[in-house]
Every structure is written in structure tokens, then in C-alpha cells.
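Student: pasting the sequence and the predicted coordinates here, then a few questions.
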Amino acid sequence: MDRRSFLRNSALGGTAAAATSLAAPAIAQGKEVLTMVTTWPRGLAGVWDSVERFSNNVADITDGSLTIDAKGAGELVGALEVFDAVTAGQADMYHGADYYFVGQHPAFAYFAAVPFGMTAPETMVWYYGKGGKALHHELGEIFGLTSFLAGQTGAQGGGWFRKEVASVDDFQGLKFRMPGLGGQALAKLGTSVQVLPGGEIYQALSTGALDGTEWIGPWSDEKLGLQEVCGHYYPAGFHEPGAALSIAVNSERFNGLSKAHQRAIEVAAADAHQHNYALFMSNNAPALTRLLNAGVQEHEFTDDVWDAFGQASLEVLNGFTDDEIFAKIHESAQSAMRETAGWAVRTDSVYTAQRTRVLSQM
């Protein structure tokens, strides 16, 4: 698809920055540097680890001939400005969660997370084995981006609340932070949805600008201090069952790299994707134990609330299926999820349930 034609004809195109010619590549003594902007403050637990893992991988694989100069949110551009900065050539690449950019195109959500979508293993099957990566590239190229998954948080928590959620009615008028299509689903329940980058969440809760929030999971949430301002936590959520993180390189810049450097970026991103998943999974359970021991109250949403989440999510997703590339990506992801889950529920789900039952008797 021709990018200019897409942006001219799409109602979403008005928010996408037109690509401009890139500044001369940063090359010194035969070494090339890519400037990366990110949606994360420097050092933010888990997500910044993915930035560092990817950057270190690139330097190691290329023996230092290609390096990444990673900038935290606000150091060069704001957290939610990274997409436009890279498409405009003001930076070479970004690292972030692509659902922040559903305003540019709603299909970007599939390369982070969609409500009632894929778990982390299901995402990996789709992306690497069933065409997801090619679709990521196809969508990115409309905007002059070459994209790869480069992080994975696993299932994200349902969120932090000042008061226990007793029914669907409790979402009416609630000031809650949730980006992406999950946030759009909550809005259908009457929630006043806010889209804030991670570095702004704590202050918004402290001042009362928010009544609650989701962030990532117990480990990252504890590091952010959310337990200091909200006492009720829901570990299971509908909105991000397996949230991926991405890097996206300005395509003109990427195509100007050597094949070896292009391959280094691809391989480094894939390694960061799987390593980040292990990092979150290994830290979440101990963090949850600490939070509960400190007095945080743990809850589960009722079936009625889950049903409302599901209905609202279906309305949001179906609302974009008249867009050709959204429909293509949606069907690809749904098909892969159905196939993968069809096997997993007969194997992994049965095994883990039986393992829990058997070991509890020993």
C-alpha cells in the first residue's frame, strides 16, 4: 500500500507525521550509532531492562560497530511523542508499547496487546510461526517504520483501585489509567479513561487526578510505588493478557544499514523479547507476596464484570474491522490464537490443574 495514499484517505492519517529526510547517520571511526527514543523513563523496572538488553545485544553481536544511544522519556522527546519523532526522522528508532499509537492506526495494538487477546506464549507462536512478524512489518511500512518485538511483560494485572470493585456500576465515572484498545473498552462502561506514560502515574494517583490505574504487574508496580496510593489490587485483567514491547526503526535509516547490522537488530530484538518475559515472570510472584504481606488487599473481578469487559471489548474490536489492514491482522491473530489455544487447553491447562491437585495431596 502506498503510504501517501493511505495517509490521505484514512481518517487516522491526520495524526501521523509525514516522514522527512533523515540527518546524516552518526558514524565515527567506522562505528555507527542509532539514536533510540523510548516511552519509558530511564531505569523503569522491567521495561527499561528490555531497552538495555536490546542495546547491549546489538553492540555485542556487531562487536561494537553498531551501537544504540538510548534516551529515556523526556530526554529528547516526550514518552508519547516517539512515534512521530521516528517517522519524521528526528530520531532513528523507538522502543515502546505499540498500543500507545492506536491513534496512528488501531492495528498497532495487536503488537502490544488487545483485550481478550493472546497470552505471551500465544503471541510468540503467532509472531514467529504464523505470520505476525510479516504483518508487523506491513503495518509499520505504511508509516515508514521497520518494526520488531523486543520485550514481553506477560499477563498484566487488572489494576489498582482506591476502593474494591463490587459491580460494573463502580466503573461509571471512575478516573482510570489504561491505554490502547482496553482503555477504549473501559470507556464503554462509563469510565473516564486516561492515557498517561508510566512516569506520570504515581503523581496522578497522589493528587487525585486518578482513582485507579493499571501498570504492568506486581514487580514493576511495586517499584513504581503504586501500593502507597492504592490498597486494592486485582492480579487478573482482561486488557493485556500478554503485552509485547517493540522497537521500530525509521525505514529509510534501516534500509541504509548493512545486511549484517539489520540482522543484528532483528536477532537482538528477538532475544530481548524472550528474555524480558522470563524477567517479569521470575519477579512477579515474589513481589506479589511482598505486597500482600505489606497489607495490600487482593481481589478478583466477578463474572458479571468479566462479562461486561468481554462485551465492551468485542464492540471495540468489531468497530475497526472495516479497515482493511486491521481486519487482516485481526483475523490472523484470532486464527492463530484459536489454533494454539485449542491444543493448549487439552495439554497445558489439564496438566497444570492436575499438577496442582496432585501436589496438594503430598
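Tutor: Yep, that arrived. Residues are numbered from 1 along each chain as shown.

Student: C-alpha only now, for contacts and for neighbours.
Tutor: Fine.

Student: who's in contact with stretch 65-75?
Tutor: Stretch 65-75 is contacted by residues 30-42, 51, 55, 58-59, 79, 261 when judged by CA atoms under 8 Å, 6 or more residues apart in numbering.

Student: now intersect those residues with the helices, please.
Tutor: If you go by DSSP state H, these have 51, 55, 58-59, 261 in helices.

Student: most neighbours out of those, which is it?
Tutor: V51 (32 neighbours; other CA atoms under 10 Å).

Student: hold the first one in mind and look at this next one:
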Amino acid sequence: MDRRSFLTKAALGGAAASTLAAPAIAQSNPQITWRLASSFPKSLDTIYGGAEVLSKMVEEASDGNFKIQVFAAGEIVPGLQVADAVMNGTVEACHTAGYYFWGKDPTWALAAAVPFSLNARGLNAWHYHGGGIDLYNEFLAKQGLYGLPGGNTGAQMGGWFRKEINSVEDFKGLKMRVGGFAGKVLEKLGLVPQQIAGGDIYPSLEKGTIDATEWIGPYDDEKLGFYKVAPYYYYPGWWEGSLTVHFFFSKKQIESLPKQYQGLLHTAAQAANADMLQKYDMKNPAAIKRLVANGTQLKAFNPEIMQACFKAANEVYADMEASNPEFAKIWGSIKDFRKDYFTWEQVAEYNYDTFMMRENIAGKL
């Protein structure tokens, strides 16, 4: 056989092999289209954008075979009903904060954000390496859901107020939009909590339906324009030392996916989780400068208020632990991790950060 004949036959053989392999590849990468309902409006590119990161990565990595269509709050269902939409089969997935559904069971809130819990690094460590994802999914399985972290905001601000808050007494009778069950803690101090979706907050604050609101932090809050109607911007948001936004998938639907698609969802969700925190860390510094330049008055909750809130939060937790075994199991895990985590944080990270902050204040950076 001459060389030309050998190469021709080899090439034909390779082509045949490729032809035979194609059906197997097609079978293992089926064409699937899901719908995902977000709790957030498109205007909030950071928090809404987490779902777009997931969608883009999944579609590109599957060569276009696995598509997840993202719908903003209100396009399919209202923002606070997206988990129900997954549970009843209206959509296959949603992107939301678990604490929106704490009224069903306070356990929903624990993996998202609760008062005086962990910061962003600590919460991610607990989720991915402290058993948090598995513990939360034991709970979610009873709702027909499977959850994965899909973003983190970092420590949030304490919110926008029409008047100064100088003592615990100033909370009494105050109507405030506050997410999660932080409202239950503040309710013990006389505040009247309101659960309002992101897109509806500004009109409520402008009309005086509420006296104060919290949302996330400088970048998103600036977009929503709260500084125009409430001049006092308090910190820290002790009810959200960080917030994990979750992807909730239909458990039935995710289990029916090929293994490679399941693995792809895990990878893309973790990428979206990291990406969101990085964006906030990049965009918040410039936003806080703009807000102050526009007349925003930054105010810290004083130690008296912080201690009163901490005490009230622990009282709420004690009641919930006594009556709700699932809550007690997950909160117990967070508490155990929290103690060791902050013991470590006060050594290297805290001392490095505070030194650098002092140098920054002194104008040396």
C-alpha cells in the first residue's frame, strides 16, 4: 500500500469513527431548556446578574444544549413568589433569598442571612466546607427543592431613615421595610416590620407608607434612589453580616438531568456566587463616595442599640430552637462554626485590616 492510499483510508476511517460517535455525544448532551424566575429587577445588575452568570456559563459549557432562560421579578411571578413557582412546577428554577420565605418556616432564612450570623467569607466556608449545603438541602428536599449558593452581597448597610436613630426608643412605632425575620427581632424593640419586594420600596418610602428601609448596600441602594427621600444611612446591617442568595432548583428536575449537567450547575452556581461578591466589593466604594457627595449622612448604630438588638435576636433564636428541631439543627451548626471562625478572624485578618484602615484614615495609602 502506498503512502497516499494509506492516508486516504486512515482519514476515511477517522471520519467513520466520528460519525459513529456523534449519536452517543448527542444522547449524553440532550437539548434542555429551563426557565428561571428571579426575585430581583433587571436594573440591579449585581444581584439580578447572578442568574445571568449561571445561564451564560451553562449554555456555553454545554455547547448550547442546556439553556436556562432568566426572567426578572414580575415577568412570570412576583419576586416573593418565585420559590412557590418552582415548587408547583411553573418554572424549573429560581434565584432568590431564602429568608423571603421565613414565614413558611424560619429555617428557610438560616442559609441566607439571620441577625448576628457570619460574614461573607465565614458563610461561604460554612456552606461549602462546614456542611451547610447538605444541611440546608435536607430541609429543602421536603419542599421538593434543591439549593445551591448563588451569590453573596457581603456585609450590608443598616438602612435609610427619615429621622435619626439615637436610642432603642426611636424604633418604637417606626414602619420599616426589613427583609427576612430580622423584622421579628426589631419587632421586640417596638418597630413595625414590612415585607416589600425590591421594586416596590422606593414608592412606599416616598409616599410615607414606610419610615425607613434597608436593602443591600451603596451600589444597589443608590440605583433605587433612597437617598432622595431618606437622608440618614445607618450601618452596619447587623441582620445581614452577609447574605447568600440561592438558586433553588426543582429536585425532581435536577435529578433527571444527565450527571454532567448536574455537575455543570454546581460549578456555574459556585462561579456566580463568587462573582457577585467580587462585583459588590468593586462597586460599593465608589458608590458610597457618590452618596455622601449627594448629601447622605452616614450614621453608625451606637453600642446601646447593637447590644439591645443582639439580646433580642438571641431571645428569638431560643424560642425557635425550642419549638423547631430543623431550625435548631442548622442554627446549632452555624453557631458552632461561628465561634471558632471569629476566634480566628480576630487574629490575622482583623489586625491586618484595622492597621490598613488606620493608615488609610491618616492619608498614607
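Tutor: Yes, it's here. Given the structure is predicted, the values throughout are model-derived calculations rather than measurements.

Student: quick one: the residues in structure 2 that stretch 64-84 of structure 1 pairs up with.
Tutor: Alignment of stretch 64-84 of structure 1 against structure 2: residues 64-84, by TM-score structural alignment.

Student: start to end distance for that stretch?
Tutor: End-to-end span of stretch 64-84 of structure 2 (CA to CA, to the nearest Å): 28 Å.

Student: tell me where the stretch 201-350 of structure 2 has helices.
Tutor: For the stretch 201-350 of structure 2, applying DSSP state H, counting those that start in this stretch gives helices covering 201-207, 218-224, 251-255, 259-293, 303-323, 325-345, 348-361.

Student: ok, back up a step: can you point out the buried residues in the match of stretch 64-84 of structure 1?
Tutor: For stretch 64-84 of structure 2, a neighbour-count test (16 or more other CA atoms under 10 Å) marks 64-74, 76-83 as buried.

Student: coming back round to it: among the contacts of stretch 65-75 of structure 1, which ones are in strands?
Tutor: The strands, defined by DSSP state E, take in 31-38 from the contacts of stretch 65-75 of structure 1.

Student: among those, the buried ones, what's the PyMOL command?
Tutor: Here is the PyMOL command that selects the buried residues among those (16+ other CA under 10 Å):
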select buried, resi 32+33+34+35+36+37+38
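
Student: looking at the ones in strands among the contacts of stretch 65-75 of structure 1, spot the one nearest W306 of structure 1.
Tutor: Checking these against W306 of structure 1 with CA to CA, the nearest one is T38 at 32.7 Å.

Student: any idea how far T33 of structure 2 is from the residue sitting nearest the centre point of structure 2?
Tutor: Most central in structure 2 under CA atoms, centre = their mean is V245, positioned 1.8 Å from the mean C-alpha point. According to CA to CA, V245 of structure 2 stands 23 Å off from T33 of structure 2.

Student: R338 of structure 2 now?
Tutor: 40 Å.

Student: cool, Y317 of structure 2 as well?
Tutor: Remark: distance between Y317 of structure 2 and T33 of structure 2 (CA to CA) = 41 Å.

Student: all helices of the stretch 1-150 of structure 1, in order?
Tutor: Here the stretch 1-150 of structure 1 has its helices, by DSSP H, counting those that start in this stretch, at 3-9, 47-61, 82-87, 120-129, 132-142.

Student: looking at those helices, which is buried most?
Tutor: A comparison of the helices of the stretch 1-150 of structure 1 by mean neighbour count, using mean count of other CA atoms under 10 Å, puts helix 82-87 on top with a mean of 26.

Student: which strands and helices sit next to that one?
Tutor: Secondary-structure packing of helix 82-87 of structure 1 (3 or more CA pairs under 8 Å, 6 or more residues apart in numbering; DSSP states H and E): strand 93-96, strand 244-250.

Student: with respect to L149 of structure 1, which of these lies nearest?
Tutor: Nearest of these to L149 of structure 1, taken as CA to CA: strand 244-250 at 4.3 Å.

Student: quick one: that closest one to helix 47-61, angle?
Tutor: With axes from the mean of the first three to the mean of the last three CA atoms, to 10 degrees defining the directions, strand 244-250 of structure 1 sits at 50 degrees from helix 47-61.

Student: mean per-residue distance, strand 244-250 of structure 1 versus structure 2.
Tutor: Superposed on structure 2, strand 244-250 of structure 1 shows a mean distance to its aligned partners of 0.5 Å (mean CA distance after the TM-score superposition for structure 1).

Student: for that strand, name the packing helices and strands.
Tutor: Helices and strands touching strand 244-250 of structure 1, by 3+ CA pairs under 8 Å, 6+ apart, are helix 82-87, strand 93-96, strand 145-152, helix 259-293.

Student: try it again with 6 Å
Tutor: Judged by 3 or more CA pairs under 6 Å, 6 or more residues apart in numbering; DSSP states H and E, the packing partners of strand 244-250 of structure 1 are strand 93-96, strand 145-152.

Student: quick one: contacts of stretch 269-277 of structure 2?
Tutor: The contact list for stretch 269-277 of structure 2 (CA atoms under 6 Å, 6 or more residues apart in numbering) reads 50, 53-54, 150-153.

Student: ok, now with 7 Å
Tutor: Stretch 269-277 of structure 2 is contacted by residues 46-47, 50, 53-54, 148-154 when judged by CA atoms under 7 Å, 6 or more residues apart in numbering.

Student: just tell me the aligned range of that stretch in structure 1.
Tutor: With TM-score structural alignment as the criterion, stretch 269-277 of structure 2 aligns to 269-277.

Student: distance from the matching stretch to the middle of the chain?
Tutor: 13 Å (CA atoms, centre = their mean, to the nearest Å).

Student: got it, and stretch 144-152 of structure 1?
Tutor: Its chain's C-alpha centre and that of stretch 144-152 of structure 1 lie 11 Å apart, by CA atoms, centre = their mean.

Student: what comes up buried for it?
Tutor: Judged by neighbour count using 16+ other CA under 10 Å, the buried positions of stretch 144-152 of structure 1 are 144-152.

Student: how about those in JSON lines, adding distance to G89 of structure 1?
Tutor: Converted to JSON lines, the buried residues of stretch 144-152 of structure 1 look like this (distance: CA to CA, whole Å):
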{"residue": "G144", "distance to G89 of structure 1": "10"}
{"residue": "L145", "distance to G89 of structure 1": "10"}
{"residue": "T146", "distance to G89 of structure 1": "13"}
{"residue": "S147", "distance to G89 of structure 1": "15"}
{"residue": "F148", "distance to G89 of structure 1": "18"}
{"residue": "L149", "distance to G89 of structure 1": "21"}
{"residue": "A150", "distance to G89 of structure 1": "21"}
{"residue": "G151", "distance to G89 of structure 1": "23"}
{"residue": "Q152", "distance to G89 of structure 1": "26"}
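
Student: figure out how far stretch 192-208 of structure 1 is from the centre of its chain.
Tutor: 17 Å.
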